[in-house]
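> I'll drop the sequence and a predicted model, then ask my questions.
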Amino acid sequence: MNQTSTAVVSSISSAVATAPAWGSVARNSRVAVICASWHTDVVHQARDALVGELTQQGMPATQIAHFDVPGAFEIPLMAKRLALSGHFDAIIGCALVVNGGIYRHEFVSSAVIDGLMRVQLDTDVPVLSAVLTPRDFHEHADHLEFFRAHFVKKGVEVAQSCLGAMAQLQRVQALG
């Protein structure tokens, strides 16, 4: 049992050591960020955090383009147009879809995530999501503070996922 654990740890360490550096991916890639215009005080926390993470990893700020759309529902169409433009190596959508008490949020969030996946699969351009649908969101100070902080965390995570996805796709492309 101990040998298996050691072998697994060794295998994981080896995989981590051979993983491509994000610096070269970041320096040579262009990313589009699409933000919904609702709840920008929360949504822009993710945007700013992901831009911060991408630039910290070596991506020049001039290689990150920003687009605003009216709401989350419009993100997949913009993502498709941006992917088809050939100008971007990855696209990230950011939005907060809230429960307004009429169950529309479930439809919107499903449609957005399904649409983003479809764009990704149809265009071969990574499309990532920081489109979040909290179960309980109320516009009072405690919730706003919590979700602003949460969106910062999600912004960093989506930026890292973006860099990781682009790095892995470059590895596959190098295989020929």
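In hand now; what should we look at?
> going forward, measure contacts between C-alpha atoms and count neighbours the same way
Noted.
> any idea how far I113 lies from C94?
To C94, I113 is 11 Å away according to Cα to Cα, to the nearest Å.
> want to compare, so here's the second one:
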Amino acid sequence: MNQTIPNVSTPSSATSASARGDRAPRVAIVSASWHADLVGRCREAAQRELATAGPVDVETFEVPGAFEIPLHAMKLARSGRYDAVLACALVVDGGIYRHDFVAQAVIDGLMRVQLDTGVPVFSAVLTPLAFHEHAVHHAFFHEHLVTKGVELAHACRATLAALRRLEVLSA
């Protein structure tokens, strides 16, 4: 689902999880529409897994491709509305080396968002060594991205819990 992202420019450190009370964590998931049939499996698995561990408020955002994810993640993180941002995409080799540059730019951008805002950002932006549009690869990644979505949710929950512990220690 496409949603409007707030246009704000200040980091959300003043609205950390501890400052928000004991409410359910708010998580934004940004996913690329390129290879939506596969990437959607990752997003949906992450949503399901996040919900199994207790209450969570998840909003999803769709962008055209992986390259657009870091900017959306930055705006979401700076909005002060989210405790975490998750990213899902599949960057594949289309026969040129451009996919390597795209994947590196996306991962570097996501790390920058996390470090600049203090809001944890998690990546299931995958760059398979070999991906071809045939039944065997499609079937493999159809299931593999479910696994990655579950892992994404586990990393998110564990990191948010660890950050809450750090906030308590520093209070």
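Sure thing, it's come through. Bear in mind the structure is a predicted one, so any value in this text is a computation, not a measurement.
> Once they're superposed, tell me the TM-score.
The TM-score (TM-score structural alignment, normalised by the length of the second structure) is 0.85; 150 aligned residues with a Cα RMSD of 1.4 Å.
> before we move on, the earlier item: name the residues contacting each of I113 and C94 of the first structure.
Common contact partners of I113 of the first structure and C94 (Cα atoms under 8 Å, 6 or more residues apart in numbering): 129, 131.
> In the first structure, which helix is the longest?
The longest helix of the first structure (DSSP state H) is helix 141-174.
> Using the three-state scheme, assign the spatially most central residue of the second structure.
Centroid-nearest residue in the second structure: L86, 1.5 Å away (criterion: Cα atoms, centre = their mean). Secondary structure assignment for L86 of the second structure (DSSP: H, G, I helix; E, B strand; the rest coil): strand.
> Now which residue in the first structure aligns to it?
Counting by TM-score structural alignment, L86 of the second structure lines up with I92 in the first structure.
> For that match, which residues are in contact?
Applying Cα under 8 Å, 6+ apart, we find I92 of the first structure in contact with 31-34, 127-130, 158, 162.
> Repeat the analysis, applying 7 Å as the threshold.
When contacts are counted by Cα atoms under 7 Å, 6 or more residues apart in numbering, I92 of the first structure touches 32-34, 127-129.
> Top of these by number of neighbours, please.
When neighbours are counted by other Cα atoms under 10 Å, V127 leads the contacts of I92 of the first structure with 28 neighbours.
> so which of the contacts of I92 of the first structure hold up in the second structure?
Using both residues aligned by TM-score structural alignment, their matches' Cα atoms under 7 Å, the second structure keeps these contacts from the contacts of I92 of the first structure: 32-34, 127-129.
> Out of the residues you listed, flag the one nearest to Q170 of the first structure.
Checking these against Q170 of the first structure by Cα to Cα gives V127 as the nearest, at 15.3 Å.
> ok, that closest one - contacts?
With the criterion set at Cα under 7 Å, 6+ apart, V127 of the first structure makes contact with 90-92, 116, 120.
> Then V106 of the second structure?
The contact partners of V106 of the second structure, by Cα under 7 Å, 6+ apart, come to 66-67, 70.
> Make a markdown table out of those and add neighbour count, distance to R78 of the second structure and secondary structure.
Output for the contacts of V106 of the second structure, formatted as a markdown table (neighbours: other Cα atoms under 10 Å; distance: Cα to Cα, whole Å; DSSP: H, G, I helix; E, B strand; the rest coil):
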| residue | neighbour count | distance to R78 of the second structure | secondary structure |
| --- | --- | --- | --- |
| A66 | 24 | 19 | helix |
| F67 | 20 | 19 | helix |
| P70 | 22 | 12 | helix |
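> mind putting those in CSV, distance to D22 of the second structure included?
Below are these laid out as CSV (distance: Cα to Cα, whole Å):
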residue, distance to D22 of the second structure
A66, 33
F67, 34
P70, 28
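> if I look at V125 of the first structure, how far off is E145 of the first structure?
From V125 of the first structure over to E145 of the first structure the distance is 33 Å, taken as Cα to Cα.
> Between these two, which has more neighbouring residues?
Between V125 of the first structure and E145, counted using other Cα under 10 Å, V125 has the larger neighbour count: 22 against 12.
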